[in-house]
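Peer 1: one predicted model, sequence on top.
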Amino acid sequence: MHDTPKWQRPIELPPETMAADPAEQPPHQPAREIPLDKTQAVEDDTFLEPPPSPPQRNKHGRRWLMPLLGTLLSLAFGAELYRLISWSTSIHPLLGGAFSLLTLLLLLAIGVEIRRGFKGSRQLRQVQKLQQQANSLLQQASHGDSAALLHQLEQRYRSTALEHELQGAIAQLDSSYNDREIIQYLNRHALNQADQTARRCVQRYSVESGVLVALSPWASFDMLLVAWRNLRMIREIAAVYGVAPGLLTQGKLLKQILQNLAFAGASEVAMDAGSALLGSSLTAGLSARAGQGIGAGLFTARTGLTAIKLCRPLPEQGQPKSMLQQIVKGIVHRLTSRKA
């Protein structure tokens, strides 16, 4: 049997004895530099575990969210219409018939707009594919690869405003052209009239937006005004290039335009605005309100030029550099003539 150790009273040490004697500490040695030829590489055997991947979101739930929400809103809207028609019919049959006719016309208008919007969205996807094929052909000097693109252009723009000019340009193609030269020729001749019409539309809406903002005394009204003019301009540009102008098409185009303007960066927009302002000698002596109008006009111009870039079936080779200066001069001319 083992003996148990006896309990001993703890020994208390005074704080003075805890301090280290400076004489017992090793002397300080300065740092010394080690030459590179005497160093050795040491392999790191430590294994770092990768950070845990973030949990993936449930995409299937988000996919079904919008259809379910749309179905719920449609049922609620239909129930309210049925209650309204029943209430009006109980008052007088003619009143119920009038409400029923208005409801039918409203549903027909909504159906036509939805159909046009889906058609425009499908056409925008086709335009993006055509632009990608044309960009790939511009990077090579092959022969014969552009035949499929020409056939798709003829099929896509049949019975549209671009059909006559496009077919005339395709008929005048020389057999000695390679694929890059064919795309460049179509860019100059097949879309020349449509580009001029779209740029005149951009210039008109930009000048009008700038003048109206400069003359408007309400800031909130300016935002609504610019948004209204930009939506109308996008609708007209889409119609010029054979894209069905619907509300869904306008929303999709506006989203892509804002993304392109955001990726272009504020520096490019500022450079365009600065060059336009410096290039016009008529801006001296104008008020700050006129400067806001010029800024709104330039924003509308940038929006319109981006819409042209997105709606063209072929990639745009270059835009007229003097267009922004012409827009600024048009705004200043309108303001100075009104002031005079």
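Peer 2: Received the coordinates, thanks.
Peer 1: C-alpha only now, for contacts and for neighbours.
Peer 2: Noted.
Peer 1: name the element the most centrally placed residue in the chain belongs to?
Peer 2: The residue lying closest to the centre of the chain (C-alpha atoms, centre = their mean) is Gln259, at 2.2 Å. Using DSSP states H and E, the element containing Gln259 is helix 247-264.
Peer 1: buried sites along the helix or strand that comes right after that helix?
Peer 2: Sequence order places helix 266-279 as the next helix or strand after helix 247-264, per DSSP H and E. The neighbour-count check on helix 266-279 (16 or more other C-alpha atoms under 10 Å) flags 269, 272-273, 276-277, 279 as buried.
Peer 1: here comes the other one, which I'd like you to weigh against the first:
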Amino acid sequence: MSERSGLRRPVTFKLDDPNVVVLDPDEEAARPTRSSISITPEAEPEPEPVLLPEAPEMPPVPARKGFRWGVLFWSSLGGLVVLGTVLGAINLIHDLFARNETLGFLGLVLAALFVVASIVIAAREIAGLARLSTIENMHRRALAAIAADDRKGADAVVRDLVKLAHDNPHLARARATLRSHGSDIIDGADLVRLAERELMAPLDQEARRLVSVAAQRVSIVTAISPRAVVDVLFVFAAAMRLVRQLARLYGGRPGTLGMIRLIRHVIAHLAITGGMAASDTVIQQMLGQGIVAKLSTRLGEGVLNGLLTARLGLAAIDVTRPMPFTALPRPALGDLAKDLLRKRRDDN
């Protein structure tokens, strides 16, 4: 601030004094009386733009040129295997007809049944992969509808979710409630959250039960198993069974290829969210408080294996669930750990 009169001696004054006049720079021409004190605020300098260092441009990845010999190798090998199988089946049926006509017709019928079964299995695998892709796409669309508050996109997500859950008789009341109240919701994000609360709440409760049962089963078996090989095989089988059960619960029907894809996604999700390392908060807390040390060695190993199975189940829930956790709380490993420890204490 600067005072208008350069000849005035320094004085003290209050801003609420009626003789103090605050002028704008544009009102410089309107001079107050000599008995008044005029104050003109200085204009604040405009902030200079901050120049950020430019990020170095990444060199473009050169496109791979040339013929792909690996594709040719596996394609030719697969073609040879198929041709060999077909030729072997034809020769077998021809030999059966040459030996006995009844055996020839029996071999022909068995070959026809094999072809039909192969076509059905292939169709089921393709349908299972398509259903998993639909669930993953629905998860992404729900997140986008919530972020953009898109009412039209939310309607499409809810319709697809109801269509996915129409085979589940336990969700009949939830579907009716969603149809009756869905038109009253204006915001797209609120509509997606309503659909999650109505349709996902009972499924989440059942999913938590499945994970808890699988973790307790793994804990018991690994605690009493005499061989480490048996532990590994049982844990692997229990993990596969748990992932398949969760996928079926949330509307997926994975086949063999679908299970391979789900396991890959679950492992990737575990790697992103911290994995199954022993540095997990709950496991670290248990080790720090000596809870496992108070149990026997085998029981302690069983509890840790059960917790790791529960961690895998929680990751499978995130992968197989068609809706993101926005309106409902995500199942926590701490709750499952309390159930597991309570079960161990009851058994002891």
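Peer 2: Good, I have the coordinates. From a predicted model like this one, the values you see are computed outputs, not experimental measurements.
Peer 1: could you find the counterpart of the residue nearest to the centre of the first structure in the second structure?
Peer 2: For Gln259 of the first structure, the aligned residue in the second structure is Ala268 (criterion: TM-score structural alignment).
Peer 1: helices or strands up against the longest helix seen in the second structure?
Peer 2: In the second structure, with assignment by DSSP state H, the single longest helix is helix 101-148. Applying 3 or more C-alpha pairs under 8 Å, 6 or more residues apart in numbering; DSSP states H and E, we find helix 101-148 of the second structure packed against helix 69-99, helix 151-164, helix 188-195, helix 256-272, helix 297-320.
Peer 1: that one vs the first structure, mean deviation?
Peer 2: After superposition onto the first structure, helix 101-148 of the second structure sits on average 3.0 Å from its aligned residues (mean C-alpha distance after the TM-score superposition for the first structure).
Peer 1: how close does the aligned partner of Tyr241 of the first structure in the second structure sit to Arg64 of the second structure?
Peer 2: Aligned by TM-score structural alignment, Tyr241 of the first structure pairs with Tyr250 of the second structure. Going from Tyr250 of the second structure to Arg64 of the second structure by C-alpha to C-alpha, to the nearest Å gives 40 Å.
Peer 1: more neighbours: these two, which one.
Peer 2: A count of neighbours by other C-alpha atoms under 10 Å puts Tyr250 above the other of Tyr250 of the second structure and Arg64, at 21 against 7.
Peer 1: does that one touch Leu203 like I think?
Peer 2: Yes. Taking contacts as C-alpha atoms under 8 Å, Tyr250 of the second structure lies within contact range of Leu203: 7.0 Å.
Peer 1: how about the alignment partner in the second structure of Gly295 of the first structure, what does it touch?
Peer 2: Using TM-score structural alignment, the equivalent of Gly295 of the first structure in the second structure is Leu304. Contacts for Leu304 of the second structure were tallied using C-alpha atoms under 8 Å, 6 or more residues apart in numbering; they are 219, 283.
Peer 1: ok so, going back, how near is the match of Gln259 of the first structure to Arg99 of the second structure?
Peer 2: In terms of C-alpha to C-alpha, Ala268 of the second structure sits 56 Å off from Arg99 of the second structure.
Peer 1: now name the helix or strand holding the nearest residue to Val22 of the second structure once chain neighbours are set aside.
Peer 2: Among residues not flanking Val22 of the second structure along the chain, Ile39 sits closest, at 4.8 Å (C-alpha to C-alpha, 6 or more residues apart in numbering). For Ile39 of the second structure, the host element (DSSP H and E) is strand 37-40.
Peer 1: other SSEs contacting that strand?
Peer 2: Packing partners of strand 37-40 of the second structure (3+ C-alpha pairs under 8 Å, 6+ apart): strand 2-3, strand 20-22.
Peer 1: matching residues in the first structure for that strand?
Peer 2: By TM-score structural alignment, strand 37-40 of the second structure lines up with nothing in the first structure.
Peer 1: which of the helices and strands packed on strand 37-40 of the second structure sits most buried?
Peer 2: Of all those, strand 20-22 has the most neighbours on average by mean count of other C-alpha atoms under 10 Å, namely a mean of 16.
Peer 1: what stretch of the first structure does that one fall on?
Peer 2: Using TM-score structural alignment, strand 20-22 of the second structure finds no match anywhere in the first structure.
Peer 1: now do that strand: which elements does it pack against?
Peer 2: Secondary-structure packing of strand 20-22 of the second structure (3+ C-alpha pairs under 8 Å, 6+ apart): strand 37-40.
Peer 1: what about the strand it packs on, distance to the chain center?
Peer 2: The chain centre lies 64 Å from the centre of strand 37-40 of the second structure; the measure is C-alpha atoms, centre = their mean, to the nearest Å.
Peer 1: now do stretch 319-339 of the first structure
Peer 2: On the basis of C-alpha atoms, centre = their mean, stretch 319-339 of the first structure sits 26 Å off its chain's mean C-alpha point.
Peer 1: now that stretch: buried residues?
Peer 2: Across stretch 319-339 of the first structure, burial judged by 16+ other C-alpha under 10 Å covers 323-335.
Peer 1: check stretch 193-212 of the second structure too.
Peer 2: Here stretch 193-212 of the second structure shows 193-201, 203-204, 207-208, 210-212 as buried, counting by 16+ other C-alpha under 10 Å.
Peer 1: over to stretch 321-330 of the second structure?
Peer 2: Counting neighbours by 16+ other C-alpha under 10 Å, stretch 321-330 of the second structure gives 321-325 as buried.
Peer 1: possible to save those as TSV with secondary structure and distance to Ala293 of the second structure?
Peer 2: Below are these laid out as TSV (DSSP: H, G, I helix; E, B strand; the rest coil; distance: C-alpha to C-alpha, whole Å):
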residue	secondary structure	distance to Ala293 of the second structure
Arg321	coil	36
Pro322	coil	40
Met323	coil	39
Pro324	coil	38
Phe325	coil	35
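Peer 1: what's around the spatially closest residue to Leu247 of the first structure that is not a sequence neighbour, how many residues?
Peer 2: In this structure, Leu247 of the first structure finds its nearest non-sequential neighbour in Gly117, 6.0 Å apart by C-alpha to C-alpha, 6+ apart. Residues near Gly117 of the first structure, counting by other C-alpha under 10 Å, number 22.
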